Structures are given as structure tokens and as C-alpha cells.
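Enquirer: give me the fold of what follows.
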Amino acid sequence: MTRLVVCSKFKRELPGLERPPFPGPKGQQLFETVSQQAWQQWQEHQTRLINEKHLVMSKADDRRYLGEQMTLFLSDADFDQAEGYVPETE
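Expert: Below is the predicted model:
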């Protein structure tokens, strides 16, 4: 049976993550409040930010920035967009 959560991004009940995305309290909090759909969208957005802003994950400032953006994105607040990104059209 699929585990449901009230998603912090979409503000409705949706299928939750299968397991915490990373260890510790933050991972547990995400597990309890983020849907699979929101996490998938975050992973796609995160990749765009890393690529377009040339973030280096070995740099503490870049990791901190990405963590801040993740919190904003998943709480449906204003978050940074990747400059020059144009969504695909069907």
C-alpha cells in the first residue's frame, strides 16, 4: 500500500517517498512532508541549478545555497530559477 503524506509543496495528500532521501533529521522531515512528485520535480530543478549556475558540490557555499533552494522549492516559496532555461514544449 502506498504511504500518503500532505505534501508541503502541493498542499494536498499525495504518495510519499519510499524512504528518507538522506540520513538525519532533515531527511526524516522530508520523508514525512514531501511527495514523490515534489521530490522528482526538485531533483530536476536541482540539476538545472547545478548546471546553469556552475555549482561545485565540493564547495560548502554551493551546497548551502542548494540546500536553501531545496527548502524554498519544497515549501512552495519563491526560489531561484536557472537563467536561460526554457521548458520543453510538446
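Enquirer: drop to CA atoms for contacts and neighbour counts, all remaining ones
Expert: OK.
Enquirer: surely E13 touches V5?
Expert: Yes. With contact defined as C-alpha atoms under 8 Å, E13 counts as touching V5 (5.3 Å).
Enquirer: tell me where the chain has helices.
Expert: Secondary structure of the chain (DSSP state H): helices at 24-33, 36-52, 60-74.
Enquirer: for comparison, sequence B:
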Amino acid sequence: MSRTVYCKKYQREMEGLTKPPYPGPKGEDIFENVSSQAWAEWQAHQTMLINEKHLSLVDPESRKYLQGEMEKFLSGADYDKAEGYVPPSEG
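Expert: Down below sits the predicted model:
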């Protein structure tokens, strides 16, 4: 049986994650307040940011930037998008 959470991004009850995505309080907060759909969308957006902005996850500044963008994305605030990115056309 899947669990539901009140998703802070979509502001409605949705299917939740099966386990916290991170250890500690941050992971628990995401587990309790973010839907599995919003988390999957963040992971895809994060990958796009890493690729388009040539970020290195060994760089503390890149990790700090991604953490901030994750907070914005999951809370429904304006978040950074890669300049010049054109999504694939729906065919």
C-alpha cells in the first residue's frame, strides 16, 4: 500500500516516496513533505542543470547551488533553468 503526503510543491495529497532520499533531517523533511512525482521531476531537472551548466559534484559551490535550487524547486518558488535549453519536441 502506498503512502500519501501533502506535497509542498503541488499543494495537494499525492503519493509519497518509499524512503527518505537523504540521511538526516533534510531527507526526513523531503520524505514527509514531497511527493514521488515532485522528487522525480527534481531529479530530472537537477540532471539537466548539471549537464547544461557543466557542474561538478565534487565542487562544494556546485553542490551548494544545487541544494538551493532543490529547495526552490520543491517549494514551488522560481528556480533556475539552464540558459538556452530547449526541451525535446513532443512528437
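Enquirer: format the helices of the first structure as CSV; extra columns: distance to E83 of the first structure and mean neighbour count.
Expert: Converted to CSV, the helices of the first structure look like this (distance: least, C-alpha to C-alpha, whole Å; neighbours: other C-alpha atoms under 10 Å):
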stretch, distance to E83 of the first structure, mean neighbour count
helix 24-33, 27, 15
helix 36-52, 7, 16
helix 60-74, 15, 16
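Enquirer: of these, which is nearest V86 of the first structure?
Expert: Closest approach to V86 of the first structure among the helices of the first structure is made by helix 36-52 (10.7 Å; C-alpha to C-alpha).
Enquirer: helices or strands up against that closest one?
Expert: Packing partners of helix 36-52 of the first structure (3 or more C-alpha pairs under 8 Å, 6 or more residues apart in numbering; DSSP states H and E): strand 13-15, helix 60-74.
Enquirer: how big is the offset of that helix relative to the second structure?
Expert: Mean deviation of helix 36-52 of the first structure relative to the second structure after superposition (mean C-alpha distance after the TM-score superposition for the first structure): 0.4 Å.
Enquirer: alright, that wraps it up for me.
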